[in-house]
Each structure stands twice: as C-alpha cells, then as structure tokens.
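# No letters, just coordinates:
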C-alpha cells in the first residue's frame, strides 16, 4: 500500500467519522449552553488520528462494520475531552486549539470543565450501548479505555507533566509523561482495533508493543513541531512548551537527538508489525504519516 492509498483511506473514513460523531451529541437532552460547548470542540475539526488508527487496525484483519464507527467516535470524544481540559488556565493555559479560541475562552472555565466531563462519560455510554457487540468485547473495551484514560494513563501523564514544569527531567521521566499523557489513548485506539478485529492473542502482544512505540513517535514529533512547526498550520502557538519551561526531547537531547529518537521508535514500531498475521501495511504507512506530519 502506498502513501497515496493511505491518504485515500484517511479521506474516506474521516468523512464517515464526521458524519457519525456529532449526532451522538446533538441528541443530548441537556442545557443548551452545555451542548453548545460540547459541540464547539467536537466540530472544531482535527486530524481524527486516533479513530482512524483504530479503523486501520481493524482493517488489518477484516472489513469495517457500522458498529466499529461507534467505538471510533467514543475514542474521539475522550480525546476531545482531554484537549478541552488540557487547555484550561489551571493546566496548559492555551488560547487556541485547531485554529480557534479554546473552549474556555468562548464558554468560560466552568462550562469547559463540564463539556469535557460530558464527553468522557458519553464515550462509555456509547460503547456500552452497542448492541451488535458481544458483552465480553464491550467489557474488554471499557476496561482498556478506563485504564488508558485514568490515573494510570492519560490523567496520570498530565499530572506528571504539571509536576515537571520548571524542572530538569530525565529522559526516563519525560518518557513516562509522553507514554501516558499522549501515548496511552493512542495505544488504546490501536489495541481496540485488534480486539474488534479479533486478532489472535500472539498478534495482540505485538499490537500493544507497536502502539506504545507509535505513541512515543507521535509525542516526540509534537515536541519537534513545537520548535519547527508553523503556528498557523498547526492551529496553536509554536514554542508554547518552551515558554512554560517544560522538558521536551529537543531540550534534553538537542533537536538532532530528538529526531534520532523519533526515527528509532518509528523503526521499532515497524519491526513489531512484521510479526502480525494480518495485513498491517495500512498501519505501517501510518507510522510514516505520523513521522512526517507538519501539524
């Protein structure tokens, strides 16, 4: 599969996701002001990398079903919740996200918190309500997502990130932050694809290892883009991590060292794919896509 075929996959399935995601939230029976804040961030766009990776992992084993989109939409709800909360003044205090004012800048901090809370809880409702899925698969997905999003995953990574501001972290401490704050939800997306695709147990171990490596690739690339990226293209201010005194791979290893680390983890990720019994060419091309992205 070529990169052009990957782009065709992204274009096709991103359209399918964009059609299905807002209706889950437009039908909420809740105060209009809350629904408005929720839909503002959901409809702000974005690459939808996590749900697309989930669908790519499924397609390594079988064709995509309608029920798969529901899990993919749940993943994007959790991701969007994390961005809303990450941008808060008490967290990273960002003014722009995806080229638009952040949620709290438009709706205030209280409604931004509530919008994030609503998205997180709705995601679990969506997965638990998929009638087409076997109960054991739903339980497995919910367990994996709760761990990836919770204190041992994304929330713990954010806490470590806050603790590390203004400190000189070691590479091991920085890798802990990256693995959990960014990597765990991305990893869940790929693992969920393996679960839904009913990948063999031996494959699941390689899928987990691949997903962890790809999570680091994604965040190291973010660190590099914070220096080299174009603010307008990324939809947020470049240099924001440096301005907050955060440790990053370029800061600890130099920009050249960070790029070496990026390609090391990308190569590791591709190596794990070689052991899969399915057809992982789409996932392999995602490694290249994430490594070479400009936003």
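Perfect, I can see it now. It should be emphasised that the depicted structure is a prediction, and the values quoted were computed from it without experimental measurement.
# From now on I want contacts and neighbour counts done on CA atoms only, so please keep to that.
Fine.
# can you give me the strands for the stretch 1-150 of the chain?
Along the stretch 1-150 of the chain, counting by DSSP state E, counting those that start in this stretch, strands occupy 96-97, 100-101.
# out of the ones you listed, nearest to residue 31?
Residue 31 lies closest, by Cα to Cα, to one member of the strands of the stretch 1-150 of the chain: strand 100-101, at 21.9 Å.
# Give me the three-state assignment for residue 162.
helix (DSSP: H, G, I helix; E, B strand; the rest coil).
# In contact with it: list those residues for me.
residue 91 (Cα atoms under 8 Å, 6 or more residues apart in numbering).
# re the thing from before, pick the most deeply packed of the strands of the stretch 1-150 of the chain.
Mean neighbour count, computed with mean count of other Cα atoms under 10 Å, is highest for strand 96-97 among the strands of the stretch 1-150 of the chain, reaching a mean of 18.
# just how off-centre is that one within its chain?
16 Å (Cα atoms, centre = their mean, to the nearest Å).
# before we move on, the earlier item: and the strands of the stretch 1-150 of the chain as TSV, adding distance to residue 276?
Conversion of the strands of the stretch 1-150 of the chain to TSV gives the following (distance: least, Cα to Cα, whole Å):
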stretch	distance to residue 276
strand 96-97	36
strand 100-101	40
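# biggest helix in this protein by residues?
helix 201-228 (DSSP state H).
# buried ones in that one?
203-227 (16 or more other Cα atoms under 10 Å).
# what do you get for stretch 168-178?
174, 175, 176, 177, 178.
# the helices in the stretch 101-250 of the chain, which residues?
Secondary structure of the stretch 101-250 of the chain, counting by DSSP state H, counting those that start in this stretch: helices at 103-107, 109-128, 135-149, 154-164, 171-177, 184-196, 201-228, 231-234, 240-243, 249-273.
# Ok, which of those helices comes nearest residue 85?
Of the helices of the stretch 101-250 of the chain, the one closest to residue 85 (Cα to Cα) turns out to be helix 109-128, at 6.3 Å.
# Who are the packing partners of the closest one?
Using 3 or more Cα pairs under 8 Å, 6 or more residues apart in numbering; DSSP states H and E, the elements in contact with helix 109-128 are helix 32-42, helix 66-86, helix 103-107, helix 135-149.
# quick one: that helix to chain centroid distance?
16 Å.
# Second structure for comparison follows:
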C-alpha cells in the first residue's frame, strides 16, 4: 500500500497548482525513495491508526507516505560527501552518485517540503486541528530539535568522546524522533485521547532506541552485502556507539529489555496490539 502510494505521489503529472515537475529532479527523488527499504515508519503510522480504528485509511496512508518522504530525504542528504559520504544505499548507488550532488540536495529539499504538502492537502481528509497537530509534531521531529539536530550532533561527535547520556540524546533525536512521531501520528489520526497518544509515543521511543542499538550492532557484526551499505564506518570515523562501548552481549541484553518494555507499554490494548509487539521484536532482531 505504501509503495503504491509513493509511486502515485511521485508521478510525473503535476499536482493541481503545480506548473511543472522537472524530469531530472523527479527521477532523483524517485531514486531516493523507490529503492527498497523496510518502510518501518509508515508501517507504524498505519498500525497505530488501526489500533484506534481510524475510519479513513486514505488519510493514514497519506501521512505514512509523507513521513517516508522525510525519512528518505534524510538518507539522501546523510549520504552526501559533506556528511557521511556514502556510495551505496539499500544496495544501490546513492542519489549523488547516480546523479550529482546538486541533484541530491534538491531532491532532499523537495522531498522534505513535499511531505508537508501531502499532510496539509485537502486530499488528506481529517479535522483541521488534527492536521495542525501532525504538521507541528512532524516539523519538530524532523527539525533542529529532532532528526536534523541529531545529525548535527552526530557529525560533531566524530573523533570525540560522548558520555552515555549524550549518546542517548543524539540517538533519540537522529533516529528516535521520527519513529516516535510515526506512533503518535497514528494515534492522532485515530482520534485517540492525549494519554493514549503519549503511551504510543513512549512505545515509539522504546523501539526507536532499539532500532539504533540494532543498527550499531549490525555496524559491528554484519557485512556490507547484507546491509546494502558500508559497515564499520562508526569506528573508522572515531564515533563511540553504545554497542562499541559496552560490547555485543550487553547490546543484545539491552535490546531484549527494550522489547519487553515496548510490549508492557502496549499491554492495555490487549490482542489488538499484537502486530505492534511483533514489530518491536522485528526492530530488535533484524539482520539488515
């Protein structure tokens, strides 16, 4: 569903009010989005919306696709020579390698702004108050207090020694913020009470940390072929991750604890949350 929606949204035909969609820019955007990936964040939007029996699947799907546009924009920019300088993403050439740096920057810029277009558009049918809430939370999750700020901290950490608290804050911003938003967004779309939105946010925070710990573990243990991107780059850049500081066994123990925490958070929802519990286990146990 998400893949189909992304393809539809990134079609060559301009939207109403758009003059034209430059062909090369659109190809670069599609290269950065339609190149595989787990689609974890949109999956979480859809599943948390379903938890609250959201009446309009289309609205949830559009918000899910918008969130994936922001996630993919972040990968396009992270791969640039000025940042992580990667040649491969999901087993394929990164956007700046397949096109050029200028195209990658503009593709990322366009995906970021398009995400807010998608959420705020009339086709995303939900109450105006819910839309404003989503736009505000998404802006904060992706901006200087969230993902972009986390990337800034990550770049500044190269060759330096962060404390455990500083590392946790960096990870909560760079990786956790969008995952937390995904879980909160579904609850907002489903018309959940504030307490339940906060509960789903706590679930998102737990699996967001698990996702990053699993990523750090894979950077130490997995091959580049399995990951579809270079591994061992944290150590090469002098970045001390929690996995490298405490070791593989400690990291795996922490992952088990985070899964248990995530499952406990979802306990009030009973069997309706079984798929989300499975998602928590997937995040912690993934091999790529």
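Structure's in. What do you need? No experiment lies behind these values; they were computed from the predicted model shown.
# Quick TM-score on the pair, please.
The TM-score (TM-score structural alignment, normalised by the length of structure 2) is 0.93; 280 aligned residues with a Cα RMSD of 1.4 Å.
# picking that back up, what's the closest of the buried residues of stretch 168-178 of structure 1 to residue 69 of structure 1?
Nearest member of the buried residues of stretch 168-178 of structure 1 to residue 69 of structure 1, counting by Cα to Cα, is residue 178, at 26.9 Å.
# That closest one maps to what in structure 2?
In structure 2, the residue matched to residue 178 of structure 1 (TM-score structural alignment) is residue 171.
# now residue 273 of structure 1
So, by TM-score structural alignment, residue 273 of structure 1 is matched to residue 266.
# which residues sit in contact with that match?
When contacts are taken as Cα under 8 Å, 6+ apart, residue 266 of structure 2 is in contact with 199, 200, 203, 273, 277.
# do you know how far it is from residue 172 of structure 2?
Distance from residue 266 of structure 2 to residue 172 of structure 2, counting by Cα to Cα, to the nearest Å: 20 Å.
# same check, this time on residue 65 of structure 2
In terms of Cα to Cα, residue 65 of structure 2 sits 22 Å off from residue 172 of structure 2.
# show me the residues around residue 117 of structure 2 that make contact.
With Cα under 8 Å, 6+ apart, residue 117 of structure 2 has no contacts at all.
# what about the residue mapped onto it from structure 1, distance to residue 147 of structure 1?
In structure 1, the residue paired with residue 117 of structure 2 according to TM-score structural alignment is residue 125. The gap separating residue 125 of structure 1 from residue 147 of structure 1 is 16 Å, by Cα to Cα.
# Format the helices and strands packed on helix 109-128 of structure 1 as CSV; extra columns: mean neighbour count and distance to residue 49 of structure 1.
Shown next, in CSV, are those (neighbours: other Cα atoms under 10 Å; distance: least, Cα to Cα, whole Å):
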stretch, mean neighbour count, distance to residue 49 of structure 1
helix 32-42, 18, 14
helix 66-86, 22, 9
helix 103-107, 20, 21
helix 135-149, 17, 16
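# for the ones you listed, which one sits closest to residue 249 of structure 1?
Taking those one by one with Cα to Cα, helix 66-86 is closest: 19.8 Å.
# can you give me the angle the closest one makes with helix 32-42?
100 degrees (axes from the mean of the first three to the mean of the last three Cα atoms, to 10 degrees).
# what stretch of structure 2 lies opposite helix 66-86 of structure 1 in the alignment?
Matched against structure 2 by TM-score structural alignment, helix 66-86 of structure 1 falls on residues 58-78.
# And stretch 140-151 of structure 1, by the same measure?
Using TM-score structural alignment, stretch 140-151 of structure 1 pairs with 133-144 in structure 2.
# Can you tell me what sits against that stretch?
70, 116, 119-120, 146-150, 173, 177-178, 181, 185, 188.
# how near is residue 168 of structure 2 to residue 127 of structure 2?
Distance from residue 168 of structure 2 to residue 127 of structure 2, by Cα to Cα: 35 Å.
# what does residue 175 of structure 2 give?
Taken as Cα to Cα, the span from residue 175 of structure 2 to residue 127 of structure 2 is 29 Å.
# Quick check on these two: which one has the bigger neighbour count.
The neighbour comparison of residue 175 of structure 2 against residue 127 (other Cα atoms under 10 Å) goes to residue 175, with 24 against 10.
# Would you mind measuring from that one to residue 103 of structure 2?
Taken as Cα to Cα, the span from residue 175 of structure 2 to residue 103 of structure 2 is 25 Å.
# cool, and residue 161 of structure 2?
Distance from residue 161 of structure 2 to residue 103 of structure 2, by Cα to Cα: 34 Å.
# do residue 210 of structure 2 as well
Taking Cα to Cα, one finds residue 210 of structure 2 at 33 Å from residue 103 of structure 2.
# cool, and residue 138 of structure 2?
From residue 138 of structure 2 to residue 103 of structure 2 the distance is 24 Å (Cα to Cα).
# Residue 242 of structure 2 now?
Taking Cα to Cα, one finds residue 242 of structure 2 at 35 Å from residue 103 of structure 2.
# And for residue 286 of structure 2?
From residue 286 of structure 2 to residue 103 of structure 2 the distance is 32 Å (Cα to Cα).
# which of these two has more neighbours?
residue 103 (20 against 11).
# residues touching the more buried one, list them.
Residue 103 of structure 2 touches 24, 25, 28, 95, 96, counting by Cα under 8 Å, 6+ apart.
# ok, now with 10 Å
Residues in contact with residue 103 of structure 2 (Cα atoms under 10 Å, 6 or more residues apart in numbering) are 24, 25, 26, 27, 28, 29, 95, 96, 97, 109.
# same deal with residue 193 of structure 1?
51-61, 68, 71-72, 141, 187, 199, 204, 207.
# Please apply the same query to residue 123 of structure 1.
24, 70-79, 81, 142, 145.
# cutoff 8 Å now
So residue 123 of structure 1 contacts 73, 74, 75, 77, 78 (Cα under 8 Å, 6+ apart).
# Turn those into CSV, including distance to residue 28 of structure 1.
Formatted as CSV, the contacts of residue 123 of structure 1 follow (distance: Cα to Cα, whole Å):
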residue, distance to residue 28 of structure 1
73, 15
74, 15
75, 18
77, 14
78, 16
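# Looking at those, which two lie furthest apart in space?
Farthest pair in these, by Cα to Cα: 73 and 78, 8.9 Å.
# got the contact list for residue 45 of structure 2?
Residue 45 of structure 2 touches 60, 61, 63, 64, 182, 183, 184, 185, 186, counting by Cα under 8 Å, 6+ apart.
# Now check structure 1 for the residue matching it.
So residue 45 of structure 2 corresponds to residue 54, using TM-score structural alignment.
# Correct me if wrong: residue 98 of structure 1 contacts residue 235.
Yes: assessed by Cα atoms under 8 Å, residue 98 of structure 1 is found in contact with residue 235 at 4.2 Å.
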